[in-house]
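Novice: Give me a 3D structure for the following:
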Amino acid sequence: MTTHAPDVRRQGDYGLDGDFRVISARWQAMILAAIVAVLIALTVCGIVIGSLVVALVAGVIALGLVLFAGSYVHTSRVGKFKVWARILGDLALHGDEQVLDLGCGRGAVLLMAAELLPRGRAVGIDLWHPDQTGNSPDATRRNAELEGVADRIEVETGDITRLPFADNTFDLIISNLVLHNIASNADRRAAIDEAVRVLRPGGRLAIADLLATHRYRARLRELGLTDVRRRNLGWHMWWGSPFFPTRLVTATKKI
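Specialist: The predicted structure follows:
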């Protein structure tokens, strides 16, 4: 049985998480830097002219934005790997499982799972929207080569609300911060239903997301899964502040 956790140190380039459909990551960073610079200037001016209220307000907002950005980058570049290494390690995989990653992106979680599957297979599916910088199947495959697991993974292009897999195919289904990108509650529910459909009896499911995780938990219970749990993943997966935490929903399909 494989009981160790995957290595947190990564060799690949996994980009930065975020919504870059309208404004690129570079422009978002430049806009934030400009706002912080203006606020710092206001803080200094407030001190110079003796307006402590202006200095205090501008300084607090500037500090808040810097801390928000720092937390966001930490979660995207470091924190999610630490958290998922623990999640995958706790699953105590045997090493021969078939694993599906819903919305795999550049492979951050997919390839960590693949490290634990010397005799198994990890399949990633995505529509490759700009939810990460440089998101593409080729980027995922390059990362798989760098992590030494290219022979253990497959990458598919597809919609997770209509999975192109047969019933009872996978032993484990994982997903990291994907379902909230689906526009409607009905389609998010369809994604949960599809995950359960392709999960084998006795298989497990672990979905991390920002929004509506209480609905995922409720739907999994309606579908008859057991040991359905929901928990906060802590500060390593805060998206800017504790007001934007990530929660994990886990469950097991009845045999």
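
Novice: CA atoms for contacts and neighbours, from now on please.
Specialist: Will do.

Novice: give me the number of residues near the closest residue to residue 12 other than its chain neighbours?
Specialist: Nearest non-adjacent residue to residue 12, counting by Cα to Cα, 6 or more residues apart in numbering: residue 143, 4.6 Å away. Residues within reach of residue 143, counting by other Cα atoms under 10 Å, total 22.

Novice: go on, the one 5 residues further on?
Specialist: Summarising burial for residue 148: neighbours were counted as other Cα under 10 Å, giving 14.

Novice: so who does it touch?
Specialist: Contacts for residue 148 (Cα atoms under 8 Å, 6 or more residues apart in numbering) come out as none.

Novice: now it: how far from residue 138?
Specialist: 15 Å (Cα to Cα, to the nearest Å).

Novice: before we move on, what about residue 89?
Specialist: Remark: distance between residue 89 and residue 138 (Cα to Cα) = 27 Å.

Novice: please give me the structure for this one as well, since I'd like to look at both together:
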Amino acid sequence: MIAGPTRTRPHYGIDAPPIPALLGAAAVASAAAATRWHTGRTPLAVTSAVLLAGTGIYLHTTLRGKLRAWEEILDRAALRGDEHLLDLGCGRGAVLVAAARRLPQGRAVGVDLWSADQSGNRPEATLANAAAAGVANRVDVRSADMTALPFPDNSFDIVTSAMAIHNISSAAGRHRALAEAIRVLRPGGQLLIADPAPFVRKYAAHLRQGTPRALGPGYWYSGPWLAVSLLHIINQDTLEHDQPAPPIDA
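Specialist: Here you go, the predicted model:
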């Protein structure tokens, strides 16, 4: 019997890998201390259990939970299939590829600075994941700063960002990224940002649009203290909504 071709699956890596490593190490250290010391054994055992649970929750979110959350987010966005979509801080392409699957006549463009905030974060990994998902012909990636996007105004029907904008160190920088997202978004287009809940509340206040929506335990990074919320905004520009998006240079 001749074996068929080997199928590969996309691999999106682990978000901020030092964090679950540190949580797990702290859980093991607390458990070890609890077995040695009679004084304080119960608090140490409880601490170990909490840290171990947090590690498991973190890994579930980064490997499965966020993928399921974005499937729901994109389903709710009700894409036609011919849109131009931009993903800010695309990383290894979890959101980018999920969106591209919904764009048989469209285009999904990802931008990133390819920092070490995600394991194996590089453009080649993103393109490999797009190929593994069968959507390589719909995906482009670029090295670009989300605070100074290299695209004309009104270039995209949808702009997404998952756990990226909050990594900009200053409030002014985050505000520039939000302004750039709005600038390249077509009138009537959708802006979808998932970030830690406190940041999303500030984005909504700054833009004076949208109501943050909690994405639930499946998008907790170790626990409810690092819960992720979504900001969904419809660009209310007064230009005609049926104006086609301008071409995006390759």
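
Novice: which residues touch the residue nearest to residue 12 of structure 1?
Specialist: Contacts for residue 143 of structure 1 were tallied using Cα under 8 Å, 6+ apart; they are 11-14, 106-107.

Novice: In a strand, it, correct?
Specialist: No. Under DSSP: H, G, I helix; E, B strand; the rest coil, residue 143 of structure 1 sits outside any strand and is assigned helix.

Novice: what do we get in structure 2 for it?
Specialist: In structure 2, the residue paired with residue 143 of structure 1 is residue 129, using TM-score structural alignment.

Novice: still on that earlier bit, show the buried residues in the contacts of residue 143 of structure 1.
Specialist: When the contacts of residue 143 of structure 1 are checked for burial by 16 or more other Cα atoms under 10 Å, the buried set is 12-14, 106-107.

Novice: and the longest strand for structure 2?
Specialist: strand 185-196 (DSSP state E).

Novice: Give the other helices and strands that that strand contacts.
Specialist: strand 156-162, strand 228-234 (3 or more Cα pairs under 8 Å, 6 or more residues apart in numbering; DSSP states H and E).

Novice: Kindly reformat those strands as TSV containing distance to residue 108 of structure 2 and mean neighbour count.
Specialist: Below are these laid out as TSV (distance: least, Cα to Cα, whole Å; neighbours: other Cα atoms under 10 Å):
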stretch	distance to residue 108 of structure 2	mean neighbour count
strand 156-162	9	25
strand 228-234	18	22
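
Novice: quick one: which of those strands is nearest residue 205 of structure 2?
Specialist: strand 228-234 (10.8 Å; Cα to Cα).

Novice: Contacts only, for residue 184 of structure 1.
Specialist: Per Cα under 8 Å, 6+ apart, neighbours of residue 184 of structure 1: none.

Novice: Now do the residue mapped onto it from structure 2 against residue 206 of structure 2, distance only.
Specialist: When structure 2 is aligned by TM-score structural alignment, residue 184 of structure 1 is paired with residue 170. Relative to residue 206 of structure 2, residue 170 of structure 2 is positioned 14 Å away (Cα to Cα).

Novice: Now do the helices for structure 1: every range, in order, please.
Specialist: Here structure 1 has its helices, by DSSP state H, at 25-49, 52-74, 80-90, 108-115, 137-147, 185-198, 213-222.

Novice: Now do the buried residues in the fifth one.
Specialist: Buried residues in helix 137-147 of structure 1, counting neighbours by 16+ other Cα under 10 Å, are found at 137, 139-144, 147.

Novice: Number of residues surrounding the nearest residue to residue 16 of structure 2 once chain neighbours are set aside?
Specialist: Once flanking residues are discounted, residue 16 of structure 2 sits nearest to residue 117: 4.7 Å by Cα to Cα, 6+ apart. Neighbourhood size, residue 117 of structure 2 [other Cα under 10 Å]: 15.

Novice: Can you give me every residue that contacts residue 117 of structure 2?
Specialist: Going by Cα under 8 Å, 6+ apart, residue 117 of structure 2 touches 15-17.

Novice: Grab the nearest non-local neighbour of the most centrally placed residue in structure 1.
Specialist: The centre of structure 1 sits closest to residue 176, judged by Cα atoms, centre = their mean, with a distance of 3.1 Å. Using Cα to Cα, 6+ apart and skipping residues adjacent in sequence, the residue nearest residue 176 of structure 1 is residue 208, 4.8 Å away.

Novice: In this structure that neighbour contacts residue 173, no?
Specialist: No. Under the criterion of Cα atoms under 8 Å, residue 208 of structure 1 is not in contact with residue 173, lying 11.2 Å apart.

Novice: Find the residue closest to the counterpart of residue 155 of structure 2 in structure 1 in space, skipping its chain neighbours.
Specialist: Aligned counterpart of residue 155 of structure 2 in structure 1: residue 169 (TM-score structural alignment). In space, and not counting its chain neighbours, residue 169 of structure 1 is closest to residue 198: 5.2 Å by Cα to Cα, 6+ apart.

Novice: And residue 240 of structure 1? What does it align with in structure 2?
Specialist: In structure 2, residue 240 of structure 1 lines up with residue 222, judged by TM-score structural alignment.

Novice: okay, now that match: neighbour count?
Specialist: Using other Cα under 10 Å, residue 222 of structure 2 has 24 neighbouring residues.

Novice: That one and residue 55 touch, don't they?
Specialist: Yes. Here residue 222 of structure 2 lies in contact with residue 55, judged by Cα under 8 Å, at a distance of 5.9 Å.

Novice: Quick check: of the contacts of residue 143 of structure 1, which lies closest to residue 95 of structure 1?
Specialist: For the contacts of residue 143 of structure 1, the nearest to residue 95 of structure 1 is residue 107 (18.4 Å; Cα to Cα).

Novice: residues contacting the residue mapped onto the closest one from structure 2?
Specialist: Structural correspondence for residue 107 of structure 1 with respect to structure 2 (TM-score structural alignment): residue 93. When contacts are counted by Cα under 8 Å, 6+ apart, residue 93 of structure 2 touches 12, 110, 126-127, 129-130.

Novice: Also residue 21 of structure 2?
Specialist: If a contact means Cα under 8 Å, 6+ apart, then residue 21 of structure 2 has residue 55 as its contacts.

Novice: corresponding residue for residue 153 of structure 1 in structure 2?
Specialist: That one, residue 153 of structure 1, aligns with residue 139 by TM-score structural alignment.

Novice: burial count for residue 156 of structure 1?
Specialist: Using other Cα under 10 Å: residue 156 of structure 1 sits among 14 other residues.
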